[in-house]
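Enquirer: Fold the following.
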Amino acid sequence: MHKVGLVLGGRRILHDVDLGVGKGQIVTLIGPNGAGKTCLVRVLLGLIGATEGQVNRAAGLRIGYMPQRVMVDEVLPITVGRFLTLGGRASRQRQEAVLRETGVAHLMGQPVQSVSGGEMQRVLLARALLREPDLLVLDEPAQGVDVGGQAEVFRLIANIRDRYGCGVLLVSHELHLVMEAADSVVCLNQHVCCTGRPEAVSRHPEYLRLFGHPSEARGLAVYAHDHDHRHDLHGCVVSDQGQGEREKVQGDKP
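Expert: Modelled structure (predicted):
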């Protein structure tokens, strides 16, 4: 993804975004509400077209996508096993295999409406694994999971990355958990504010204005960066020329 921009309904959503995810790499995308994270994911998936820039995907790339949430009508008679195959086909053996991988094999014959929020996130992850993806795109995978289960979800994602050797693009607000497992972090606020590796920890004031002090959350890592603008307390861009340049996420682009 190179210099991607997006305008919807006359409103600028994304501007000049560079993003790459390499094989076996976990890239975490963070940013405040309204930063354009979900729209960026949709551009990457080809669900909406970029207004500017390029999205390059490797030939034959298989993508597994886990949406932020799925609403299932309470009166719809559908089991977890049937839900896995909506929009595609998979053998029962493969369905059972991915549910085992995500730790919810016992839910195979259960109504979707009967599973808990944490169980549903694992079902959605299992569905994303059905195609044995080269790239796994996860939008808020810990949504609806209690604090005790969040770390387990991110450990599961890291284990899946190791087994499949796939790249992972992970969108999350759970900074204190996600950053510990990430190979690279991209902070988005309509444009790339900062990017870096977890060990490149700093306490840049612009980052802190968005997310607070790292001592407020165990394991939170703050990433060193320089760029040619400042943000106000609401995260809006304030023009300020000559302040350096952004670092770029490294790695093969899908």
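
Enquirer: rest of the way, CA atoms for contacts and neighbours
Expert: Fine.

Enquirer: sec struct for the residue nearest to residue 101 when sequence neighbours are not counted, please.
Expert: Once flanking residues are discounted, residue 101 sits nearest to residue 126: 7.4 Å by CA to CA, 6 or more residues apart in numbering. What DSSP: H, G, I helix; E, B strand; the rest coil gives for residue 126 is helix.

Enquirer: another one to check against the first:
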Amino acid sequence: MPRLRGSGLSVVPSPLVSTSGLTVRYGETTVLHDIDLHVDPGEIVTIVGPNGSGKSTLIAAILGGVPPVRGRIDRAPVLRIGYVPQRLVLDPTLPMTVERFLGLPRRVPAARAREALERAGVPDIGRRQMAALSGGQFQRALLARAILEEPHLLILDEATAGLDQPGSAAFYERIEEVRAETGCGVLMISHDLHVVMSASDRVICLNGHVCCEGTPEVVAAAPDYRRLFGEGTRGALALYRHHHDHTHFHDGPCDHAHEQDAAR
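Expert: Okay, here's the model as predicted:
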């Protein structure tokens, strides 16, 4: 894993996190059954699946919030995790700037806060009120806070919920840039199937168990995936892969416009 100058990000063993035979129950209901997965440094792994498939439960188990009834979770020593939740509800009447939000629960030097916001793609919102942010800006602020942890592993749980498709695509391209800049591993779940899969190195299709796993193209062609999400998903993914392969933020004005849309 590369070390980003001034970031404190250091090499950790591979894999960053892995599960073996992970099984989780809520009462008498088995939500996850025999889940094997791993995330290595520098790779983006996406978990997709229908509602109720156990995606958020899997993330909660990896974060230590849900105990498994069977199996194990192994984390690399001194692993630092940055987490971007699906949503965070703040009292809209509470006066709080973005810079102040980034400094909770402990103060953060202004220079570090600015660097995190710049890396998250919203360098100019530090003095704005959290309550005044758009949906895309709010999620970027959450991303900046996660980046402040200098994570070896960045975990995102439906982080683009409520964003439109261009905003979601721009957010995931920003995640790719963060990965490239820091060398961190990324584990994320999303309902934006084609957009998020196009940004992934590896995809895990979950429905209580691992239905299929592999590159986006392999998973999109898998019978289990197509049964869950429909026959048209493979062609839609191909379209997004084509767009992604030829579009980067530094290449032209269209990408800049997407970035601006996400930050509005």
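
Enquirer: Walking through the stretch 151-254 of the first structure, point out its strands one by one.
Expert: 167-171, 184-188, 192-196, 229-231, 237-239 (DSSP state E, counting those that start in this stretch).

Enquirer: Residue range in the second structure corresponding to the first one, please.
Expert: Mapped onto the second structure using TM-score structural alignment, strand 167-171 of the first structure spans residues 185-189.

Enquirer: Report the distance from that stretch to the chain centre.
Expert: Here stretch 185-189 of the second structure is found 5 Å from its chain centre; the criterion is CA atoms, centre = their mean, to the nearest Å.

Enquirer: That stretch vs the first structure, average offset?
Expert: On superposition with the first structure, the mean distance recorded for stretch 185-189 of the second structure (mean CA distance after the TM-score superposition for the first structure) is 0.5 Å.

Enquirer: Now do that stretch: everything it contacts.
Expert: 16, 39-48, 55-56, 152-159, 179 (CA atoms under 8 Å, 6 or more residues apart in numbering).

Enquirer: buried stuff in the longest helix seen in the first structure?
Expert: The longest helix of the first structure (DSSP state H) is helix 147-164. The neighbour-count check on helix 147-164 of the first structure (16 or more other CA atoms under 10 Å) flags 150, 151, 153, 154, 156, 157, 158, 160, 161, 164 as buried.

Enquirer: host element of the aligned partner of residue 47 of the first structure in the second structure?
Expert: Under the alignment (TM-score structural alignment), residue 47 of the first structure pairs with residue 65 in the second structure. In the assignment (DSSP states H and E), residue 65 of the second structure maps to no helix and no strand.

Enquirer: For the aligned partner of residue 211 of the second structure in the first structure, which non-adjacent residue is closest in space?
Expert: Residue 211 of the second structure maps onto residue 193 in the first structure, with residues paired by TM-score structural alignment. Counting by CA to CA, 6+ apart, residue 187 is the residue found nearest to residue 193 of the first structure once chain neighbours are left out, at 5.5 Å.

Enquirer: what does residue 15 of the first structure give?
Expert: In space, residue 15 of the first structure is closest to residue 5, 4.3 Å off (CA to CA, 6+ apart).

Enquirer: my guess is the one you found contacts residue 16, does it?
Expert: Yes - the pair residue 5 of the first structure / residue 16 is scored as a contact, 5.5 Å apart, by CA atoms under 8 Å.

Enquirer: Pull up the overlap in contacts between the two.
Expert: Joint contacts of residue 5 of the first structure and residue 16 (CA under 8 Å, 6+ apart) are residue 53.

Enquirer: where do the strands sit along the stretch 1-150 of the first structure?
Expert: 2-8, 11-17, 26-30, 52-54, 63-66, 135-139.

Enquirer: Share the number of residues neighbouring residue 47 of the first structure, please.
Expert: 11 (other CA atoms under 10 Å).

Enquirer: whoops, residue 46 of the first structure was the one
Expert: Neighbours around residue 46 of the first structure, by other CA under 10 Å: 11.

Enquirer: measure it to residue 68 of the first structure for me?
Expert: Distance of residue 46 of the first structure to residue 68 of the first structure, computed by CA to CA, to the nearest Å: 17 Å.

Enquirer: same question, residue 157 of the first structure
Expert: Residue 157 of the first structure is 15 Å from residue 68 of the first structure, by CA to CA.

Enquirer: Tell me which residue of the second structure lines up with the residue nearest to residue 101 of the first structure.
Expert: Residue 126 of the first structure maps onto residue 144 in the second structure, by TM-score structural alignment.

Enquirer: Let me see the contact set for its match.
Expert: Counting by CA under 8 Å, 6+ apart, residue 144 of the second structure has contacts 102, 113, 116, 117, 119, 120.

Enquirer: what's the most distant pair in the residues you listed?
Expert: For these, the maximum inter-member distance is 13.6 Å, found between 102 and 119 (CA to CA).

Enquirer: Tell me which of the two has more neighbours.
Expert: More crowded of residue 102 of the second structure and residue 119, by other CA under 10 Å: residue 102, with 25 against 19.
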